[in-house]
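J.: Curious how this folds, go ahead:
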Amino acid sequence: MRKWLVGGLGLLLLCCGGGVAAIVWFLARPPLDEHVDFNRALKVPPLAPSTVDAQGRRVFELRAQAGESDLGHGATRTWGYNGAYLGPTLRAKRGEPVVVNVRNTLPEPTTVHWHGMHLPAKVDGGPHHPIPAGGAFQAAWTVDQPAATLWYHPHPSETTEKQVYRGLAGMFIVDDDEPAQAALPHDYGVDDLPVMVQDKDFSGDQLSMSGRFGSDIGVLGDQILVNGTPGPYVDVHSELVRLRLLNASTARIYSFRLGDGRPFALVGTDGGLLDRPYMTDHVRLSVGERAEIVVALKPGERVTLRSGPSLGSDLGSKLQGGRDSFDILQLRAAASLTPATLPETLVDTPRLDPAQAAQTRSFTFQGRQINDRKMDMGRVDAVVVKDTVEVWNVRNGHDTPHSFHIHDVQFQVLAVDGKAPPPELSGWKDTLFLAEGETYRIIARFADYADPATAYMFHCHVLKHEDEGMMGQFVVVERGQQPQLAHA
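T.: Purely as a prediction, here's the structure:
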């Protein structure tokens, strides 16, 4: 069939010229299968410095700024926090009050959203509170959630894709006193590594957002950066290394695996550790999702982390980059390794009971709409009562991949198309790949913070979709309280 199609289009090429030539070339070419020379040491984002103020709060300073970076193509214009590209890793402990002072030195408004963090709506960093060019914003809250790999990035109205693509992103690691944290590799930058994966497209020495022919999800680049490093390797000196994987791309979906097919341990997802390690040979991450994996190494070996095909084998998957493969990162084990053992159990996750749900809601993602509506910052799509549990049925209603993200809360997956979720979806989540035509039943508790005048967001985290209106919003109110925004 493929030979017939290519042959027929080839005949059209002779008749119709260059326009058809591009179609023929795209359909005939194989998916990307990128291999690189691992010739640059992996950059590890520094831990952000902080001070403790008179109120006992840990204070961080962030500055959004423009600069130039070497991303493998010379001097490329980029944006970053406290530097030219990406940002430092913020780190705080459960129970600790924190303050982040944000200054915007960019030529346009921005925000900083604390992706995965449980915090008041007024400091969540959504599009309702833009920081103007030259302006500043202070976010203050108390960290109150299990240890997890979170991240921060812009969330302004209609320009999130561009700002993240230029480099505005960073990790936020939450720690706690669970014994499992000490049992796992936990020496930051040594055996506990942030791995922020992004794909980029270049025009000459500058970033391009031209996208891919036929793609409906935004930019799909042919070069991979890890922490801003092209072709990265890292030297490992322990038998076990923990990789905190973050899909920080704007559109691409990854299926991470090791080059020789060996299994690894999935130990955590978006909102924290699993009950026990899950041995697998791949983990798929849509935009914004995180996974903590532990890889076992032998002395002297070199192991490649790759991304293989992440979607199906049809033409639509090809258009969305789902059949592409990439080298991501090379792990280089030293000749002598420090012994390490993977614990058999990690944490005891409390399970939310759907029988206790105060509300059940359904949301269908289709086109650029949720339930046939585009985003309206003056409209509330759900009013949630504080300290109640809700069940949401979230469905992808068409054939374009989406990535569901909800602000403020972590949720648990109850079912996927009516079936029990796989082990990789057994932990706390805040972002979820929505496969074509499937329905995901999730449950969450909306605790602690009520604000009838300020909304949280839920949306597709494919950033082009988000910018084009695939968002909704909810407010959390006290029992009997009414929202101060219009309610649909």
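J.: all contacts plus neighbour counts: C-alpha atoms, from now on.
T.: Fine.
J.: Met82: neighbour count?
T.: Not quite, residue 82 is Asn, not Met. 17 (other CA atoms under 10 Å).
J.: and the residue nearest in space to the middle of the chain, helix, strand or coil?
T.: Centroid-nearest residue in the chain, with CA atoms, centre = their mean: Gly288, separated by 1.4 Å. The assignment at Gly288 comes out as coil when based on DSSP: H, G, I helix; E, B strand; the rest coil.
J.: That one reaches Ala251, doesn't it?
T.: No. Gly288 lies out of contact with Ala251 (CA atoms under 8 Å); the separation is 9.5 Å.
J.: returning to that earlier point: contacting residues for the residue nearest to the centre of the chain?
T.: Shown in contact with Gly288 (CA atoms under 8 Å, 6 or more residues apart in numbering): 246-249, 403, 431, 461.
J.: can you put those residues in TSV and add secondary structure and neighbour count?
T.: Below are the contacts of Gly288 laid out as TSV (DSSP: H, G, I helix; E, B strand; the rest coil; neighbours: other CA atoms under 10 Å):
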residue	secondary structure	neighbour count
Leu246	strand	27
Asn247	strand	23
Ala248	coil	31
Ser249	coil	28
Ser403	strand	25
Thr431	strand	28
His461	coil	26
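J.: to compare against the first, here's another:
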Amino acid sequence: MSVSRRGFLAGLAIAPVAVGCARRAVATGPRALPIPPLAESVVGADGVRRFQLTMQVGNTEILAGKRTPTWGIDGPYLGPTLRARRGETVAVRVRNELPEPSTLHWHGMRVPARMDGGPHQTIAVGGEWTPTWTVAQQAATLWYHPHPHGGTEKHVYRGLAGFFLLDDDVADTLALPNDYGVDDIPLVIQDRRFRADGGLDESDPTDVGLLGDTIVTNGIAGAYFRARTSRIRLRLLNGSSGRLYHLGFADNREFQLIGGDGGLLPRPVALIRIQLSPGERAEIVVPIQPDDRVMLRALPIEQRGELDADRAREFGFDDTFDILELRGAKEPRSSAVVPDALVPMTPVPAAAALARRHFDLQWFQINRQRMDMNRIDFTVTPDSVEVWTVRNADDWPHNFHIHDVQFQVTEIDGAAPPSELAGWKDTVYTRPGSSYTLAMRFGAHTDPTYPYMFHCHLLLHEDHGMMGQFLALAPGQTPAPMSMSHG
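T.: Prediction:
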């Protein structure tokens, strides 16, 4: 660690801590994978689909035989899966029964800024918030989680997260596994540490945040799923604070990547490994044989860039974990073959970019600035194209997430990206020393008061200021005076 880095961390009153993590999940005995329930909704006479969610304190058996104090949404840990269709108007009444203020952010959703659930939409203790918007994007696997400035890692770590699935007519026509909980399985992967009494250990984060020695899959450790069909679709979400996952099966079986953050790819990609940084999603279709028993595993991270061996070890890059055992039926029901073509994607016309921006990620800063709730970093024009270059100028891992937009990764260090990054993204891993070029088209929402965020989605980094904000303004609009707090 350089002197300048030490000085920077000392100024934040944070000491760099090296915490060794176990290289395997804690053995607790296999348990059947819980499937998050579908959230109930009611469509009124006005055509609006309405959901109700309550953020609450709970108690959960994450480790077999032990109870852990947790936070959850409509339950003791995690939250239900919301589901809506393109073109629908949705409204979500969110009630906060936690002991402190929080927010609920719709990660990956195109949504008006005041409905985004970022740090400016704080829900007071005992209070309610009712955002409403029209779904204006393709079928995709999105998720929701808290976003209180300075407290996001703690709120997510304690269990506040859930899926938000979008459907549309195009995806409905494709021969893909789509029976929720049967052959279409949402999978949130998290790492946690536990004290001897079963409570969550929130002490001593590393420079990337709270790294756990136990994998928690859909809320339990030691999970298995019994597949009844010859192919299953896994909707993978890295719901961890700071850990990257390099996922593959113990027998190196090939699977097909069919979707990323923003929806289905133009065509499936055959892989044996897929890497996800915090906040990223991937949809894969996995073949299942009769009486199969195969482990989905997290393997050492290969994309290390300019990260030395000691730092890689500290950040968990050498760790291996069991994630989920898949068990095949004796006579699995036959599934259709994944089609060769999925959803066409029109390239963003980068040559028509209204603005080109550059972002350097280093320590807890973007372009050498930390987050200020009352500072607008720039403004964007609705329905405009921009090209952003994001460089990891650090010897830490970072990633980059933008609110209210899906982007295309057009270059990595001047070269074409790999095929697994061919789809729409809202979060991208940035390996140390590398530059990523992102092309995007902003939507129609405008607001002179409420901004959108851009930030590293390693939650400790976000909490300590690796975040900025921008306004979407129509021609002639001017920013309103900023006087915000995150309390």
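J.: Strands of the stretch 151-300 of structure 1, residue ranges please.
T.: Residue ranges of the strands in the stretch 151-300 of structure 1, as given by DSSP state E, counting those that start in this stretch, are 170-175, 192-203, 206-208, 223-226, 229-230, 232-238, 240-247, 254-258, 264-269, 272-280, 283-285, 290-296.
J.: The longest one maps to which residues in structure 2?
T.: Taking TM-score structural alignment as the measure, structure 2 aligns residues 184-195 with strand 192-203 of structure 1.
J.: coming back round to it: among the contacts of Gly288 of structure 1, which recur in structure 2?
T.: Compared against structure 2 with both residues aligned by TM-score structural alignment, their matches' CA atoms under 8 Å, the contacts of Gly288 of structure 1 retain 246-249, 431, 461.
J.: where does the alignment partner in structure 2 of Met457 of structure 1 land in three-state SS?
T.: Matched to structure 2 by TM-score structural alignment, Met457 of structure 1 sits across from Met453. Three-state call for Met453 of structure 2 (three-state DSSP): strand.
J.: For His403 of structure 2, see how far away Met453 of structure 2 is.
T.: Using CA to CA, to the nearest Å, Met453 of structure 2 is found at 6 Å from His403 of structure 2.
J.: more neighbours, the two?
T.: Taking other CA under 10 Å, Met453 of structure 2 and His403 do not tie; His403 has more neighbours (24 against 21).
J.: Pretty sure that one sits against Cys456.
T.: No. Between His403 of structure 2 and Cys456 there is no contact under CA under 8 Å: 11.5 Å.
J.: Secondary structure element for Leu5 of structure 1, which one?
T.: helix 2-16 (DSSP states H and E).
J.: ok, so what distance separates Asp191 of structure 2 from Arg85 of structure 2?
T.: Remark: distance between Asp191 of structure 2 and Arg85 of structure 2 (CA to CA) = 31 Å.
J.: ok, the two, which is more surrounded?
T.: Asp191 (23 against 20).
J.: can you pull out the helices in the stretch 1-150 of structure 1?
T.: Assigned by DSSP state H, counting those that start in this stretch, the stretch 1-150 of structure 1 shows helices spanning 2-16, 18-28.
J.: got the contact list for the longest one?
T.: In other words, helix 2-16 of structure 1. Contacts of helix 2-16 of structure 1 (CA under 8 Å, 6+ apart): 20-21, 24, 27-28.
J.: Which two of those residues have the greatest separation?
T.: Val20 and Ala28 (12.1 Å; CA to CA).
J.: who touches the nearest residue to Asp292 of structure 2 once chain neighbours are set aside in this structure?
T.: In this structure, Asp292 of structure 2 finds its nearest non-sequential neighbour in Gly328, 4.3 Å apart by CA to CA, 6 or more residues apart in numbering. For Gly328 of structure 2, the contact set (CA under 8 Å, 6+ apart) comprises 226-229, 288-293.
J.: Confirm that Gly328 of structure 2 sits in a strand.
T.: Yes. Assigned with three-state DSSP, Gly328 of structure 2 falls within a strand.
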